[in-house]
Each structure stands twice: as C-alpha cells, then as structure tokens.
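>>> just coords:
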C-alpha cells in the first residue's frame, strides 16, 4: 500500500511540474493578433478619440481616422478602378497601411496590401487612386477596404483602424446612354449621384484637377454626407487634399 501511495505521489509531482512548465511557457508567448479584417469597427471610423501617441481625447471626440464613405455604410461603384479617400485628424505623420479584401462567401479574403515606407499619414483628406498598386475589381463582387495608422510597429494593438465596404455593380443601359451624352465630368457626377453610385461621385470630386467653384461645391456635398456632427463637418470641409503619390 505504501509502494502504491509513493508511486501516485511521484506521478502527481510529475504532472504538477508539467503544468507549471506549460503555464510559464504561455507567459512568454507573444499575444495572438486578430485577423486584420476583424480589428476595425464597421462604422468607417477609428474607435474613440485616441490618436497615435496620445492617451487623451481631443475636444468633441472626433475620431483620428474617418473613411470618406456615406456615414460608414456600404457604397457602390460601376468602376473597376475606384478611388478611395480618408480623413486623418492628427498632424504628426505616422506609417500608414491600406488593405483590400474580396468577399468569398461569408468571409473576406485579402487581395492586396499596400505597405510602403514612403506611405505616411498627412493631416486632412488622403486620396488613393486604384491605379496605384491595386488590382482591377470585378463587377458583381463586394469588397472591404481598410486603413491602418501604425502608431507603434512593435505593438500592433495600439494601431488605429477603420474599414468600409464597396460593391462593384453593372453599368445600367440607361445610365450608360446618359453618361455618353454628357461631356462635363461634373454633370456626370450628378448622374452618378442620382444612381446612388457613391464611389463614382467620390472619384470625380477628388480627382486632381483644376479647382473650380462647382468642383468645390461637389466636394463639400460629399463631405456633408460623411460628417456625423457639426464639428466633424467643419474639420472635413477645412481639410487639405493629399493625393497619394506612389
């Protein structure tokens, strides 16, 4: 009986040591990051009012990152090469990353990620043309796009994210005819707006061209639909435009 009790005691000691080793090992394992497309809120805005390197919230709690989307909702386009734009609140430049996902069933699969040492945030509205390193999108497909402000490369959990969805739809015959009759790109933007094609209006509003009163009015109209309150509206409308050069 004493021999059996001794054997059981030794076995218990071995199990205790193994468990202690496992727990100690877990303490030194790096944190497991969530999939990139699970980090961002679906509102098209970064969470709260925190910015990179700041633990305090600025007045009015304006997000540090706002995607130029219709109040964070999904938008449509007939262009396989749309334009993407977002607002950056803070002046201090930080590395920036852009990702594009394609919907595959009930999940989104990464199509393209842009990580470039030269790609850094700038205060105001940053504009990325799909010609700059992004693949042509497919008609009938739904995509998710995401912007990340890299606050601390060694601590991903401190980075700021925002994301939105975009759907590429067929160009209807009636609209195609109307667009063909119009030579003025601002008149075409009105046709896109009537057809609820957000990203086509956005592309017209923020394509680098000579600024005119009509173009400025179009941009303000777009930003009006993005802002959630007067403070956001004021910041967005006063923003400089920064086309991304890659």
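Great, that's in hand. All values reported here derive from a predicted model rather than from experimental measurement.
>>> going forward, measure contacts between C-alpha atoms and count neighbours the same way
Noted.
>>> so what secondary structure elements neighbour the longest strand along the chain?
Longest strand of the chain, by residue count under DSSP state E: strand 107-120. Packing partners of strand 107-120 (3 or more Cα pairs under 8 Å, 6 or more residues apart in numbering; DSSP states H and E): strand 95-104.
>>> What is the distance between the next helix-or-strand element following the longest strand of the chain and the centre of its chain?
Using DSSP states H and E, the helix or strand that follows strand 107-120 in sequence is strand 124-129. Averaging C-alpha positions (Cα atoms, centre = their mean, to the nearest Å) puts strand 124-129 12 Å from its chain's average.
>>> And stretch 8-24, by the same measure?
Centroid displacement of stretch 8-24 relative to its chain, using Cα atoms, centre = their mean, is 47 Å.
>>> ditto for stretch 224-235
Using Cα atoms, centre = their mean, the offset of stretch 224-235 from its chain centre is 18 Å.
>>> and it, which residues are buried?
Neighbour-count burial for stretch 224-235 flags 224, 226, 227, 232, 233, 235 (criterion: 16 or more other Cα atoms under 10 Å).
>>> Could you dump those residues into JSON lines and include distance to residue 178?
Output for the buried residues of stretch 224-235, formatted as JSON lines (distance: Cα to Cα, whole Å):
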{"residue": "224", "distance to residue 178": "26"}
{"residue": "226", "distance to residue 178": "27"}
{"residue": "227", "distance to residue 178": "30"}
{"residue": "232", "distance to residue 178": "35"}
{"residue": "233", "distance to residue 178": "32"}
{"residue": "235", "distance to residue 178": "35"}
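>>> Restricted to helices, list those.
In this view, the buried residues of stretch 224-235 that belong to helices under DSSP state H are 224, 226, 232, 233, 235.
>>> next, the one to line up against it:
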C-alpha cells in the first residue's frame, strides 16, 4: 500500500475551547523531490472546537435530495476529528486575508443555480454576527465534484479572529431550512519568518508541503488545488490530492474532480437575521 503523498496528522485532545495552532517558527527545509511528498504532517493542536450543531461539517435537507437520500452529502474540505461519536471540526489557520474555501457537492436530484456564502464572527456574549455574505453561481455540470469558493474583494479576514463560514446550496428559496449547507472554521494568522523565507525562495510545486508543514490547512489545500487546476491530468498531483484529503478523514470524496471556480453575481435572496444566539443552535449530531 502506497502511503499518502501529503497528509495532516496530530493529536486531537478534549473538545473544549477554540483550538490554538502553533505554526513552526524556524526555517523549513524542503525535501529533495520533484513533487511526490512522502511525509506526514505533524499537525499540533492544543484543543478541538466542535462544529456548531453539525456532525462532519454539513447539514442535509430534502429540497436537493428528493429521491437520493443515500447519496453523499455536501461537505466542506476541512479536517474532521472522528475520534468521538460525532465528527468534529477544528479551527484551521490561514495566512491569507482572503482564503479560498472548498466544498464538495454531490450529484443532486435538482440542479441549483446558486449558493450563498456567509461568514460569521462570534462575540463575547455568545452571539454570532454575519460579517460577510455573497451569492455564488454554481457550475452547471453533471456529476459530483469539489468547488473553490473565492471571497469577494470587499471583505478580508482580520488577524487573530476566529470565523465560522457556511455555504448554503439554494435548492429552495421558499423553505431555506430544507436546503443543504457545509461549514468550516478559519482563523487568519501571521506566517512565521521561516515560512515566509522558504516561500520566497521555493517553486510553487513545494508550496503545499511548506504550508502543510507549518499547519496552515487552507493554504496547503489551495496551493495543491492550484497546481491540479494547471495540470489536471498529472497523476502525481491527483495522488497528492487524494492522499491529503484521505489523511483528514475525507477519503470518501478524495477522488472526485475539481470544478471551476464560482464568481459573485448580483442576485436577490430572502432577508435573514444578521445575528444568532449560538446557544440556540442544535447540538452536535442533532
């Protein structure tokens, strides 16, 4: 059995406060390889933060899956902790003010044209406020795949703030509760001096390994996705992608294709509240 080309690993202790990732402070020495990355990432996590009311980072309604309830569900491409009864989401880091999120969309009974991206910030009084929203056209293709979600130019993550993001597939505008959505957590951090130095002197083929070694999930995933989009028929990159997703418990969707990016058109959607009481959300696994 061939080891995953690129992987995330590490301890996942008690489910308590938001996790704190300790990115590497020193220099990173790239391995002398063309691109087949053979090492497993030692991803250090102090704590684990559960997904708010969602097991495995998704919610599945009936509007999109009227006749295919046994099919795969939409899911955010973020590491899952499966060491407990219900899969939990961790707060993953990025060094990018506008990271790209990735969501796997299965083949659905309906062909929705749009999705909605929401980004939430949690306040000290346990309320979540929407700090960004945008409507996205979905690629009109047959079959399942993972899509990149690019944040619009008018919003940027602030340093050191933990955000929750959701992507809702708008199969129904009349009954939003019957739609499906995926979610993840993200925090923007400063890159270490060592990481910045190595990125400046390395070729893009090494970016996924550098980001992964530093513990920045979103940046490692985006760097590898960019290489795959430029070289869609490269079997080594396909293996690296499958290995990376499999190492974070996303093996079921690891071999599906990458779809084209979505843009941000003007599209009216029903008004929604601008803040939510976090305590009012369902419990994990509910």
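Arrived safely, thanks for sending. Since this is a predicted model, take the numbers as computed values, not measurements.
>>> Quick TM-score on the pair, please.
Here the superposed chains carry a TM-score of 0.70, computed using TM-score structural alignment, normalised by the length of structure 1; 198 aligned residues with a Cα RMSD of 2.7 Å.
>>> from the ones in helices among the buried residues of stretch 224-235 of structure 1, which is closest to residue 210 of structure 1?
Closest approach between these and residue 210 of structure 1, by Cα to Cα: residue 224, at 21.5 Å.
>>> For the aligned partner of residue 163 of structure 2 in structure 1, give me its contacts.
With TM-score structural alignment defining the correspondence, residue 163 of structure 2 maps onto residue 143 in structure 1. Going by Cα atoms under 8 Å, 6 or more residues apart in numbering, residue 143 of structure 1 touches 100, 101, 102, 103, 108, 165, 166, 167.
>>> what about residue 143 of structure 1, which SS state?
Here residue 143 of structure 1 is recorded as strand under DSSP: H, G, I helix; E, B strand; the rest coil.
>>> what's the burial count for the closest residue to it other than its chain neighbours?
Excluding its sequence neighbours, the residue lying closest to residue 143 of structure 1 (Cα to Cα, 6 or more residues apart in numbering) is residue 102, at 4.5 Å. When neighbours are defined as other Cα atoms under 10 Å, residue 102 of structure 1 has 21 of them.
>>> Just give me the match in structure 2 for residue 102 of structure 1.
Counting by TM-score structural alignment, the partner of residue 102 of structure 1 is residue 121.
>>> I'd assumed residue 162 was in contact with that match.
Yes: proximity of residue 121 of structure 2 to residue 162 meets the contact threshold set by Cα atoms under 8 Å, at 6.7 Å.
>>> Helices along structure 1, start to end?
Using DSSP H, the helices assigned to structure 1 run over residues 2-27, 173-181, 185-194, 198-206, 213-226, 230-237.
>>> can you put those helices in CSV and add distance to residue 40 of structure 1?
What follows is these, written out as CSV (distance: least, Cα to Cα, whole Å):
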stretch, distance to residue 40 of structure 1
helix 2-27, 27
helix 173-181, 35
helix 185-194, 28
helix 198-206, 21
helix 213-226, 18
helix 230-237, 20
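>>> which one of the buried residues of stretch 224-235 of structure 1 is nearest residue 50 of structure 1?
Each of the buried residues of stretch 224-235 of structure 1 was scored against residue 50 of structure 1 by Cα to Cα, and residue 232 proved nearest at 15.1 Å.
>>> The closest one against residue 65, yeah?
No: using Cα under 8 Å, residue 232 of structure 1 is not in contact with residue 65; the gap is 11.2 Å.
>>> hmm, back to that, measure the residue nearest to residue 143 of structure 1 to residue 17 of structure 1 for me?
Distance of residue 102 of structure 1 to residue 17 of structure 1, given as Cα to Cα, to the nearest Å: 47 Å.
>>> now swap in residue 8 of structure 1 and tell me
Look at residue 8 of structure 1 and residue 17 of structure 1: by Cα to Cα, they are 14 Å apart.
>>> same question, residue 223 of structure 1
From residue 223 of structure 1 to residue 17 of structure 1 the distance is 62 Å (Cα to Cα).
>>> got it, and residue 39 of structure 1?
Distance of residue 39 of structure 1 to residue 17 of structure 1, computed by Cα to Cα: 37 Å.
>>> neighbouring contacts of stretch 112-127 of structure 1?
By Cα under 8 Å, 6+ apart, stretch 112-127 of structure 1 touches 83-101, 133-135, 149, 206, 236, 239-244.
>>> distance of residue 121 of structure 1 from residue 149 of structure 1?
7 Å.
>>> Between the two, which contacts overlap?
By Cα under 8 Å, 6+ apart, the residues touching both residue 121 of structure 1 and residue 149 are 94, 95, 96.
>>> Starting from residue 41 of structure 1, give me the distance back to the second one.
Looking back up the chat, that one is residue 95 of structure 1. Remark: distance between residue 95 of structure 1 and residue 41 of structure 1 (Cα to Cα) = 20 Å.
>>> With neighbour numbers in mind, choose between these two.
Neighbours around residue 95 of structure 1 and residue 41, counted as other Cα under 10 Å, are more numerous at residue 95. The numbers are 18 against 15.
>>> Quick check: the more buried one touching residue 149?
Yes: with contact defined as Cα under 8 Å, residue 95 of structure 1 and residue 149 form a contacting pair (6.3 Å).
>>> what's the most buried one of the helices of structure 1?
The highest average neighbour count among these, using mean count of other Cα atoms under 10 Å, belongs to helix 198-206 at a mean of 24.
>>> quick one: it aligns where in structure 2?
Taking TM-score structural alignment, helix 198-206 of structure 1 hits residues 217-225 over in structure 2.
>>> hmm, who's touching the matching stretch?
By Cα under 8 Å, 6+ apart, stretch 217-225 of structure 2 touches 78, 92-96, 99-101, 204, 207-212, 237, 241, 258.
>>> how much space between the spatially most central residue of structure 1 and residue 99 of structure 1?
Nearest to the mean C-alpha position of structure 1, by Cα atoms, centre = their mean, lies residue 146 at 2.5 Å. The gap separating residue 146 of structure 1 from residue 99 of structure 1 is 5 Å, by Cα to Cα.
>>> All set, thanks.
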